[in-house]
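# Mind looking at a prediction? Sequence and model below.
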Amino acid sequence: MPRSRTRRRTVWVCQSCGLESSGYYGRCPSCGAWGTMVEQAVDATPATGDAKGTGAPVQELSRVTSAERTRLSLRSPEFDRVLGGGLVPGALVLLGGDPGIGKSTLLLQAALRLASEGLRVLYVAAEESPEQIRLRADRLGKTSDGVLILAETALDRAIEIAQELDPAILIVDSIQTVFLSSSESSPGSVSQVRDCTAQLLQFAKRARTPVFLVGHVTKEGLIAGPRVVEHMVDVVLYLEGERFHQHRLLRAAKNRFGSTNEIGVFEMTDSGLLDVSNPSALFLAERASHAAGSAVVVTLEGTRPILIEVQALTSSAGYGTPRRIATGFDATRLQVLVAVLSKHAGLKLGEQDVFVNVTGGYRLVEPAADLGVALAIASSASGLPLDDDAVFIGELGLAGEVRSVHGLERRLQEAARLGFRSAYVPASARISSPVSGLRIVAVGSIAQAVSSLAVRAVQDRLSHGVRREE
């Protein structure tokens, strides 16, 4: 019987969103990206109908084992927190981050911890040699026979070996460098990344083995490859942080087994990434006292309140339009806050450059930090420092009102635990029980908050003058 020949055809595939087209587009009609269409050869023969599924039986939902009972802890409280309490069997996790941020170090540390407890981990090194991984393990001060290194880029062979070894965890570093022999496109292409992810997804669900994928990121900070990959995996994690700071933040952009609001905080040291159990103390460690333009805000990441220092600086604009520059804070939101201060608090910022910096490489995204950022700007413009033992919580509206935020009591309790004595909160907020050792200052508008700052400064100056006369 003659062999059927598979015909090939040429299509254009968008490297950003995975759109396939028979013709070339300078701009992708789906995602709008420019210059992302790449020509690729695909099979023209339609798929036959004899493909078989997984053969899984029909189950009653009440008899399905809950994932909460079978989670695998990575022996890292911060890592487990972001995952929702640990790894679920058969989970496919995609980890992305800038080059050199610590992705491979984080996964190798998790592998070594599991191996030290007798579990077997298979590490597919498609980018590095075994010698390079051994050097990293030596820097971490740990080695283990339970971590098996496979320097292989052919994913077919890697999956075959994983099926034979049955490891507790499979790590593929990285998904952009492995390939399937059945596909003729080059590693890292849209079709290869998509097909490799699909094969690993089938392996993870069939063998109930958690799989970690390391993903490269683009210059925009997104994981390279088609966006369909993020839809296929169960969890998408991003390891963030400034390369010149020691702090690293692990965020979940997608998590089918837990919340996406939790973050993990790590500190990069000579011995690897260490868990930070008290991020607030770490972010406030180098805070200067009695400094104008400095305020402490309380942000809520999932269930964890974190205290962050916000610094602001105003100076006369040397030329042209005044600049509004923010680091770790949304630049558009900064322009809104400056407009609110100018309109409703009487601050003349029209000819002032305004700079805002969130210390420690952290990025503030929730509006509960508006009050602290605005008062830091007012403090810098007036030269009057804010209270060193005060925190500021509240969202600002366009009318200058201070709006309430969720989780206020949890934020106040964390501030009191760290030794702060006063908290500026929205006047509309309802606090069910007082927080011991914390004085609550209710403010209804930004004008009231700025005026209270000026009144307190005058009172401090008068009290200092009386003390000097005595």
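Received, thanks.

# make it CA atoms for all contacts and neighbour counts henceforth
Fine.

# measure Ala281 to Asn357 for me?
18 Å (Cα to Cα, to the nearest Å).

# Those two: who's more crowded?
For the pair Ala281 and Asn357, the greater number of neighbours falls to Asn357 (20 against 14), based on other Cα atoms under 10 Å.

# Quick check: the more buried one touching Asp330?
No - with contacts counted by Cα atoms under 8 Å, Asn357 stays clear of Asp330, the gap being 10.5 Å.

# first to last residue in stretch 93-106, what's the distance?
Using Cα to Cα, one end of stretch 93-106 lies 13 Å from the other.

# I meant stretch 14-21, not that one.
First residue to last in stretch 14-21 (Cα to Cα) measures 8 Å.

# Over to stretch 228-241?
26 Å.

# Tell me the buried residues in it?
For stretch 228-241, a neighbour-count test (16 or more other Cα atoms under 10 Å) marks 228-230, 232-241 as buried.

# Out of those, which sit inside strands?
235-240 (DSSP state E).

# Pull the number of nearby residues for Arg27.
That count, for Arg27 with other Cα under 10 Å as the rule, works out to 14.

# ok, it touching Val38?
No - using Cα under 8 Å, Arg27 makes no contact with Val38, being 11.7 Å away.

# here's the one I want to compare it with:
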Amino acid sequence: MAKRNARFVCQHCGGVTTKWAGKCEACGEWNSIVEEMDGGGIGGGPGRKPRRGRVVPLLPLVGATDSAPRIVSGIGEFDRVTGGGFVRGSALLVGGDPGIGKSTILIQAAAELARRGQRVVYISGEEAVAQVRLRAERLGLLDAPLQLAAETSVEDILTTLEAGERPALVIIDSIQTIWTEMAESAPGSVAQVRTSAQALIRYAKESGATVVLVGHVTKEGTIAGPRVVEHMVDAVLYFEGDNAGHFRILRAVKNRFGPTDEIGVFEMTGKGLREVPNPSELFLGERSRASPGAAVFAGMEGTRPVLVEVQALVAPSPLGTPRRAVIGWDSARLSMILAVLEAHCGVRFGQHDVYLNIAGGLRIQEPAADLAVAAALVSSLAGATLDPTSVFFGEVSLSGLVRPVAHAMLRLKEAEKLGFMTAVAPASRGGEERGPSPMRLDTVEQLADLVARVAARAHGRQEQMGRAAE
């Protein structure tokens, strides 16, 4: 019998070492390294002789393709994120916090496909079939010819799938509950998750069925499930949002067959997740027009413009080190904007706590939000409300220069559609000409120009209050 070499794998991040250690050098977690044996993957095992290779057919790059390479789910926001639907033979990972809506959106998509005549198999490792039926009844999906099963063994799952007609879509909920005989550790461990996912992905490539794996994520987002599987699958979709709120955002962080900057917006209702075709109206529906520290940012999420409210609160700090709290934006970017405001505009935040929030649960990643954030900060510090009919976008450099951003026309058209009259932004690039539009464009070249405008508005408000007091 060939000797099997031992290796040590971190159950927190999946890091591999040649010897045991109390602390993982990759993620810094203590007491998370467990010994595993090599050769336990699919196709391997103790005492198994290496199989002689076979000749693999080589195909030309240019040739006939499948006439229907994608399977449209019928849920527009979901298809937008995946790039147009499920790709046959692909493997997807849908991650997110427990209770965020992963199982809900997948069973809705599966029911839509089943109604269209596709064979769809939903395998639950966490719930019994009767429990899945109860959820489907609550969502009004009992009329869909969806096939259900409750199983956790990879070998039994693959045997069942291969016994009947090839399914178009297979959903595994969730990958943390699946186990295989080829790994010796407990279900949910790195070895079990990796080996089980490898077997299911191989089935997808060989059969042409689309396999969707569900993975739970903790608050830190570093458990073994999604982090180990991410590099193995073709696409990774993550649900964002607060479990206590009504809105959910589906974002693609990896996609071999489509863009990775698209988002899908959903609203959680009693009948499941409902599509939100116009997210701007959703994010701006409850904004306060007369509150200092609120600025509307005209952003881009993939190919779709989205308007969202940036909320800032600047208050005197009783602490020696003021607080800096950010929700929905990069904290390092906030520190940079504060530094530029102090260095080039003379606005002091050293004795104030700063709180920044992106309304609606959306996470902004593009630097075009710099100008809107700066406007909200200065507005809150000065106690002056910004023009409620204005939107802001522009990137701020370390020198205080406001740089133009891409897709300015799409941002302006979305703002115009929602009733905004003015856009505070840098001058457009030479290659992007502005067409006829009733919106007024107030260009800013330096961040100090914006600060001066907010200060003038604050001064005017103080004079108005003084006259009212007299």
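Perfect, I can see it now. Bear in mind that the values here come from a model prediction, so they are computed numbers and not experimental data.

# Now for Leu93 of the second structure, which secondary structure element holds it?
strand 91-96 (DSSP states H and E).

# Read off where the helix or strand following that strand ends up in the first structure.
Next in sequence after strand 91-96 of the second structure, counting helices and strands by DSSP H and E, comes helix 102-115. Under TM-score structural alignment, the match for helix 102-115 of the second structure in the first structure covers residues 103-116.

# mean shift between the top strand by length along the first structure and the second structure?
As assigned by DSSP E, the longest strand anywhere in the first structure is strand 304-316. Once fitted to the second structure, strand 304-316 of the first structure is off its aligned match by 0.8 Å on average (mean Cα distance after the TM-score superposition for the first structure).

# what's the answer for stretch 449-460 of the first structure, then?
Aligned to the second structure and superposed, stretch 449-460 of the first structure gives a mean residue distance of 3.2 Å (mean Cα distance after the TM-score superposition for the first structure).

# Identify the residues contacting that stretch?
With Cα atoms under 8 Å, 6 or more residues apart in numbering as the contact definition, stretch 449-460 of the first structure has outside contacts at 345, 375, 378, 384, 386, 443.

# Now for Met1 of the second structure: which residues touch it?
Met1 of the second structure neighbours (Cα under 8 Å, 6+ apart): 46-47.

# And for the one 10 residues further on?
With contact set as Cα under 8 Å, 6+ apart, Gln11 of the second structure has these partners: 32-34, 189-190, 223-224.

# what would those look like in TSV with neighbour count, distance to Val454 of the second structure and secondary structure?
Formatted as TSV, the contacts of Gln11 of the second structure follow (neighbours: other Cα atoms under 10 Å; distance: Cα to Cα, whole Å; DSSP: H, G, I helix; E, B strand; the rest coil):
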residue	neighbour count	distance to Val454 of the second structure	secondary structure
Ser32	19	53	coil
Ile33	24	55	strand
Val34	20	58	strand
Ser189	23	55	coil
Val190	28	54	helix
Ile223	21	46	coil
Ala224	24	49	helix
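
# Tell me which two in those are the farthest apart.
Greatest spatial distance among the contacts of Gln11 of the second structure (Cα to Cα): Val34 and Ile223, at 14.8 Å.

# What about Thr260 of the first structure, how many residues nearby?
20.

# where's it relative to Ser382 of the first structure, distance?
39 Å.

# again with Cys196 of the first structure
59 Å.

# So the two - more neighbours on which side?
Taking neighbours as other Cα under 10 Å, Cys196 of the first structure and Ser382 compare with Cys196 leading, 22 against 16.

# Am I right that the more buried one is in a helix?
Yes - counting by DSSP: H, G, I helix; E, B strand; the rest coil, Cys196 of the first structure falls inside a helix.

# Touching, it and Leu155? I think so.
Yes - counting by Cα under 8 Å, Cys196 of the first structure touches Leu155, with 7.2 Å between them.
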